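Q: Provided below for reference: sequence and predicted model.
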Amino acid sequence: MNKINHQIRPVFPFTAIVGQEEMKLALILNVIDPKIGGVMIMGDRGTGKSTTIRAIADLLPEIEIVKDDLFNSHVSNYDLMSDNVKQKLQENSKLLTQFIKVPMVDLPLGATEDRLCGTIDLEKALSEGIKTFEPGLLAKANRGILYVDEVNLLDDHLVDILLDSAASGWNTVEREGISIRHPARFVLVGSGNPEEGELRPQLLDRFGMHAEIRTVRDPSLRVKIVEQRSQFDQDPLFCIETFKEKQNELKTVIISAQSNLSSITIDYDLKVKISKICGILNVDGLRGDIVTNRAAKAFAAYQNKSEVDVEDIKKVIILCLRHRLRKDPLDTIDSGTKVEQVVNDILN
């Protein structure tokens, strides 16, 4: 048996999670292609949202970063590098690297803008002429996952900053004429309970995917979930060892999908059909079209295919569009069902 560091709190294995297939698929696709734009998970309390998100981060292969860099800089990709590392490269300095687990950063509800974006030490800048940057959570989350629980209760201003950074891949901090910019590429995962209020539609639209999860009603499945959790709580190391093979298999599939993603093709006719569905559903803007194309390619890569087919689109399109429909208070049909009806009309 491999040695496991007892200092680190064991994480429930991703492949041991029973049910909630929609949430698991959305997370896997965002990990394969972070440009999908993150996922918003809405559902009842106690349905394993936090457990699943921590489990996907723990499953991912380690990443190589420049040693002692505050931003988890990539050693060769300019878009994932801090200015400091770029400068060292230009000076032909030797860069030492290390492997770390994919960062998994929690944004607490009471976080301030400084805590999120980082701060510039003005005193040092003015007295010594040195730009000293105290990194925030966006810096720590670079090349990882940023998780916001109860995102619908978070200050709208902070949600705006989060979504802007997630979309651009950069965070800029400006104070008193001093400006610092650093990479902030992360998979943004938000979760919330609809009973505690909805997100504004213009903010909701910025999340690439939207997964809805419900409490499992089937008694035998509920028993299985409870037993699985009890087994983990009693002997986490045994549970981790039991699912080790499945975890490694899924990890291999994800790594393979990440490397094959750029070669996946999607037929022009299918692109037209995706846009036709978005048009019939009155989806504002083109985000819905773009995200559906990306997610379908990521799913095809996950299935080890070279080309997107109709089934791939059917599998992901509800996740990509259900939160982009205009809300009609008199509507009795669920938005997911509405998307499904149109999809079946166009794609069958």
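A: Right, received. Where do you want to start? Residues are numbered from 1 along each chain as shown.
Q: For the rest of this, base every contact and every neighbour count on C-alpha atoms.
A: OK.
Q: Leaving out sequence neighbours, find the closest residue to the residue most central in space within the chain.
A: Of all residues in the chain, the one closest to the mean position by CA atoms, centre = their mean is Val187, 3.1 Å from it. Nearest-residue entry for Val187: Ile145, 4.7 Å, with adjacent residues in sequence omitted and distances by CA to CA, 6 or more residues apart in numbering.
Q: doesn't that neighbour fall inside a strand?
A: Yes. The assignment for Ile145 (DSSP: H, G, I helix; E, B strand; the rest coil) places it in a strand.
Q: Second structure follows, compare the two:
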Amino acid sequence: MRQPFPFSAIVGQTEMKQAMILTAVDPGIGGVLVFGDRGTGKSTAVRALAALLPPIRALVGSPTNAATAEDHPDWAEPVSGKSHDVPTPVIDLPLGATEDRVVGALDIERALTRGEKAFEPGLLARANRGYLYIDEVNLLEDHIVDLLLDVAQSGENVIEREGLSIRHDARFVLVGSGNPEEGELRPQLLDRFGLSVEVRSPTDIDERVEVIRRRAAFDTQPEAFLKKWRAKDTKIRKAILSGRAALGSVEASDAALRDCAELCVALGSDGLRGELTLLRTARALAAYEGSDAVTRDHLRRVAPMSLSHRLRRDPLDEAGSASRVLRTVEDVFA
């Protein structure tokens, strides 16, 4: 199987790459929503980051990539107990997917041939301990998006229907992408995503030329290209793993908590999800960079991706939501 494009070789799109790295450090941040033009490397970045991470250890034959016998669901076929290394899963959720395909359903074949009431796992089971990627998430049916966000937040998929009562682990990083010109997400759903970034096609000629050069090199001489970028990918991987290990020890002072609250109040953010996500993302950035405490600099750098999609629309303000967040940050932190 061909290796994905190296993560460190992706040209530009700094904010998108940083958001994905931070969700790898702390998957509890709540996923990433990437809005922007087609062909800007959204799906490439997801697959590249998953390939950059170390493989996961899973039981052979487990439909949920269970790490131990205790995690293996009791409704599934018994497994031998042997485990092996598998790549971090990246599961695509197609636009036309039904709810049964997403969450799982009654196994009709076993019901007809054996007369047994058995469960056929869906995409959420396969995505456990990995990434679930939805292209054109703004065109997905609202009830499916609601369901996905609920499961992503709880880490568990629960099915109660057709005489089945099934539950299994479903811990994954949800990454949604789309083009806002083709439809927008409801504000309630926007708020449920942890981070949001906007990507644009580069307008700088030299940058576009570099994109073409690297892609052509990867297509024509993939082994040499992968070797060239391996050291940089390894550096990012080590920083992510170090960040995961250090995450629990990163301190957030009362001053940092007050900064989060004051910033969200100034922006008019509803509820408390904005503060909680801002703090969690800043802590992940601090851990990734080897800092032992959250600072205003960390908060300033992650505020746009944590809060821009939670703002109420202001028809009198033509600035983008990220610009509004940055402007408010400077006012609050002045």
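A: Everything's here; your move. These numbers come from a predicted model, not from an experiment.
Q: quick one: the helices in the stretch 101-250 of structure 2?
A: 108-113, 123-127, 142-154, 187-192, 205-220, 222-246 (DSSP state H, counting those that start in this stretch).
Q: Make JSON lines from the ones you listed and add mean neighbour count and distance to Gly28 of structure 2 to it.
A: Supplementary listing: those in JSON lines, determined by neighbours: other CA atoms under 10 Å; distance: least, CA to CA, whole Å:
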{"stretch": "helix 108-113", "mean neighbour count": "12", "distance to Gly28 of structure 2": "35"}
{"stretch": "helix 123-127", "mean neighbour count": "24", "distance to Gly28 of structure 2": "15"}
{"stretch": "helix 142-154", "mean neighbour count": "17", "distance to Gly28 of structure 2": "8"}
{"stretch": "helix 187-192", "mean neighbour count": "16", "distance to Gly28 of structure 2": "12"}
{"stretch": "helix 205-220", "mean neighbour count": "13", "distance to Gly28 of structure 2": "32"}
{"stretch": "helix 222-246", "mean neighbour count": "17", "distance to Gly28 of structure 2": "11"}
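Q: Make a markdown table from these and add distance to Arg283 of structure 2 to it.
A: Rendered in a markdown table, the data for the helices of the stretch 101-250 of structure 2 read as follows (distance: least, CA to CA, whole Å):
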| stretch | distance to Arg283 of structure 2 |
| --- | --- |
| helix 108-113 | 47 |
| helix 123-127 | 26 |
| helix 142-154 | 19 |
| helix 187-192 | 19 |
| helix 205-220 | 32 |
| helix 222-246 | 10 |
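Q: picking up where we left off before, counterpart of the residue nearest to Val187 of structure 1 in structure 2?
A: Taking TM-score structural alignment for the superposition, Ile145 of structure 1 sits opposite Tyr131 in structure 2.
Q: what about that match, neighbour count?
A: Other residues lying near Tyr131 of structure 2 total 26 when counted by other CA atoms under 10 Å.
Q: for it, what are its contacts?
A: If you count contacts by CA atoms under 8 Å, 6 or more residues apart in numbering, Tyr131 of structure 2 has them with 46, 50, 88-91, 172-175.
Q: conserved subset of these in structure 1?
A: For the contacts of Tyr131 of structure 2, the subset whose aligned partners also touch in structure 1 (both residues aligned by TM-score structural alignment, their matches' CA atoms under 8 Å) is 50, 88-91, 172-175.
Q: Which of the residues you listed sits closest to Pro202 of structure 2?
A: Compare each of these with Pro202 of structure 2 using CA to CA and the shortest gap goes to Val175, at 21.9 Å.
Q: Count residues in the vicinity of the closest one, would you?
A: The tally of other residues near Val175 of structure 2 (other CA under 10 Å) stands at 26.
Q: Map it across to structure 1 for me.
A: With the correspondence set by TM-score structural alignment, Val175 of structure 2 lines up against Val189 in structure 1.
Q: I figured that match hits Glu150, correct?
A: No. Val189 of structure 1 is beyond contact range of Glu150, at 10.6 Å (criterion: CA atoms under 8 Å).
Q: List the residues that contact the counterpart of Leu59 of structure 1 in structure 2.
A: Applying TM-score structural alignment, one finds that Leu59 of structure 1 aligns to Leu52 in structure 2. Contacts of Leu52 of structure 2 were listed using CA under 8 Å, 6+ apart, and they are 6-7, 233-234, 237.
Q: I'd like the distance between Leu52 of structure 2 and Ala239 of structure 2.
A: 12 Å (CA to CA, to the nearest Å).
Q: Could you do Tyr133 of structure 2 as well?
A: 24 Å.
Q: go on, Tyr288 of structure 2?
A: Applying CA to CA, the value for Tyr288 of structure 2 to Ala239 of structure 2 is 6 Å.
Q: How about Ala76 of structure 2?
A: Ala76 of structure 2 sits 36 Å away from Ala239 of structure 2 when distances are taken as CA to CA.
Q: now Val173 of structure 2
A: Distance of Val173 of structure 2 to Ala239 of structure 2, given as CA to CA: 19 Å.
Q: Then Gly39 of structure 2?
A: In terms of CA to CA, Gly39 of structure 2 sits 28 Å off from Ala239 of structure 2.
Q: in the stretch 1-150 of structure 2, which spans are strands?
A: With DSSP state E, counting those that start in this stretch as the criterion, the stretch 1-150 of structure 2 has strands at 32-36, 56-59, 83-86, 90-92, 104-106, 119-121, 130-135.
Q: Dump those strands to JSON lines, plus distance to Asp219 of structure 2.
A: JSON lines is the format used below for the strands of the stretch 1-150 of structure 2 (distance: least, CA to CA, whole Å):
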{"stretch": "strand 32-36", "distance to Asp219 of structure 2": "25"}
{"stretch": "strand 56-59", "distance to Asp219 of structure 2": "28"}
{"stretch": "strand 83-86", "distance to Asp219 of structure 2": "25"}
{"stretch": "strand 90-92", "distance to Asp219 of structure 2": "21"}
{"stretch": "strand 104-106", "distance to Asp219 of structure 2": "37"}
{"stretch": "strand 119-121", "distance to Asp219 of structure 2": "35"}
{"stretch": "strand 130-135", "distance to Asp219 of structure 2": "23"}
